[in-house]
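Student: Provide a 3D model corresponding to the input given below.
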Amino acid sequence: MMYVSIWLMMAVMLSIMMMMMCTMISKTSKKDRENMSPFECGFDPKSSARTPFSIQFFLIAVLFLIFDIEIAIMLPIILTMKINLTKMWIMTILSFIIILILGLYHEWNNGVLEWAK
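Tutor: Coordinates of the predicted model:
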């Protein structure tokens, strides 16, 4: 028990030291206007470099990722399907697809999929 507490204390101390070193190293030098401004071929930028991000695009991208991961999960299930467990595999895949379709239906009803408003 004593060894565990010693190792735990050493791990905590090492973590604290690493966090302190990272904060000291990450301190940037004097921030002036030229260093903080966006670079556009040496000229002042014509428009803001901080353009707003479309939340609609983000939601569509998240939906794409969800359905992409769905395919990545379902392909190994189909490839490893056993003949004697066919009913269980089919029920698993169907329940998975039904949950995703219900989520898509919910997103559709909330108007997330309408691009132009």
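Student: Could you use CA atoms for every contact and neighbour count after this?
Tutor: Noted.
Student: Tell me the buried residues in the helix or strand containing residue 88?
Tutor: Assigned by DSSP states H and E, residue 88 belongs to helix 86-110. Buried residues in helix 86-110, defined by neighbour count with 16 or more other CA atoms under 10 Å: 89, 104.
Student: what does it rub up against?
Tutor: 74, 77, 81, 113, 114 (CA atoms under 8 Å, 6 or more residues apart in numbering).
Student: list the contacts for the second one?
Tutor: For residue 77, the set of contacting residues under the criterion of CA under 8 Å, 6+ apart consists of residue 89.
Student: Could you rerun that using 10 Å?
Tutor: Neighbouring residues of residue 77 by CA atoms under 10 Å, 6 or more residues apart in numbering: 71, 89, 90, 92, 93.
Student: What's the separation between the last one and residue 79?
Tutor: Residue 93 sits at a distance of 12 Å from residue 79 (criterion: CA to CA, to the nearest Å).
Student: quick one more, to check against the first:
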Amino acid sequence: MIMMIMSAIIFSISTIIMILTNFLSKKTIEDREKNSPFECGFDPISSSRLPFSLRFFLIAIIFLIFDVEITLILPMTIIPFNSNIFMWTITSIMFLTILIIGLIHEWNQGSLEWAS
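Tutor: Take a look at the predicted model:
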């Protein structure tokens, strides 16, 4: 019974402290920049039909693709100890070959060049 009362008191005190710190830590100075949403460096107040750099978009997509591929490559160093070495070698070579062919294709298409 005493433990329940003590835990209720501690819970109440910690709730009051969290509410007080929330009110005390709020910023009171608000301006146009702080109230506007951040839209990747674009001013959301002005026209929303500004031209968007397609090169920037392609570089971002390529980065995401290679980021996912890195997460698939990193475990390849641990897998040979726990599986069949022949199957691991064939799978790794096929995966890296597809990755290199994709990189060569992007390079030939000019997707990796920022300035054209």
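Student: And the TM-score between them?
Tutor: Their TM-score after superposition, calculated using TM-score structural alignment, normalised by the length of the second structure, is reported as 0.53; 76 aligned residues with a CA RMSD of 2.8 Å.
Student: tell me which of the contacts of helix 86-110 of the first structure is nearest to residue 19 of the first structure?
Tutor: Nearest to residue 19 of the first structure, judged by CA to CA, of the contacts of helix 86-110 of the first structure is residue 74 at 41.1 Å.
Student: Tell me, how many residues neighbour that closest one?
Tutor: 14 (other CA atoms under 10 Å).
Student: Make sure it is indeed in a helix.
Tutor: Yes: if the criterion is DSSP: H, G, I helix; E, B strand; the rest coil, then residue 74 of the first structure is within a helix.
Student: Just want the most central residue of the second structure.
Tutor: The residue lying closest to the centre of the second structure (CA atoms, centre = their mean) is residue 64, at 8.9 Å.
Student: Now that residue: which helix or strand?
Tutor: Element membership of residue 64 of the second structure [criterion: DSSP H and E] is helix 54-73.
Student: how distant is that helix from the center of its chain?
Tutor: 11 Å (CA atoms, centre = their mean, to the nearest Å).
Student: tell me which residues in that helix are buried?
Tutor: Per 16+ other CA under 10 Å, helix 54-73 of the second structure contains these buried residues: 55, 62.
Student: hmm, who's touching it?
Tutor: With CA under 10 Å, 6+ apart as the test, helix 54-73 of the second structure has contacts from 92, 95-96, 99, 103, 106, 110-116.
Student: which among those gets closest to residue 17 of the second structure?
Tutor: Looking across these and measuring by CA to CA, the closest to residue 17 of the second structure is residue 114, at 51.6 Å.
Student: isn't there a helix covering that closest one?
Tutor: No: per three-state DSSP, residue 114 of the second structure lies outside any helix segment and is coil.
Student: any idea how far residue 58 of the second structure is from it?
Tutor: On the measure of CA to CA, residue 114 of the second structure and residue 58 of the second structure end up 10 Å apart.
Student: Repeat that for residue 19 of the second structure.
Tutor: Going from residue 19 of the second structure to residue 58 of the second structure by CA to CA gives 45 Å.
Student: ok, back up a step: mind putting the contacts of helix 54-73 of the second structure in JSON lines, distance to residue 46 of the second structure included?
Tutor: Shown next, in JSON lines, are the contacts of helix 54-73 of the second structure (distance: CA to CA, whole Å):
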{"residue": "92", "distance to residue 46 of the second structure": "50"}
{"residue": "95", "distance to residue 46 of the second structure": "46"}
{"residue": "96", "distance to residue 46 of the second structure": "46"}
{"residue": "99", "distance to residue 46 of the second structure": "41"}
{"residue": "103", "distance to residue 46 of the second structure": "38"}
{"residue": "106", "distance to residue 46 of the second structure": "35"}
{"residue": "110", "distance to residue 46 of the second structure": "32"}
{"residue": "111", "distance to residue 46 of the second structure": "30"}
{"residue": "112", "distance to residue 46 of the second structure": "31"}
{"residue": "113", "distance to residue 46 of the second structure": "30"}
{"residue": "114", "distance to residue 46 of the second structure": "27"}
{"residue": "115", "distance to residue 46 of the second structure": "27"}
{"residue": "116", "distance to residue 46 of the second structure": "28"}
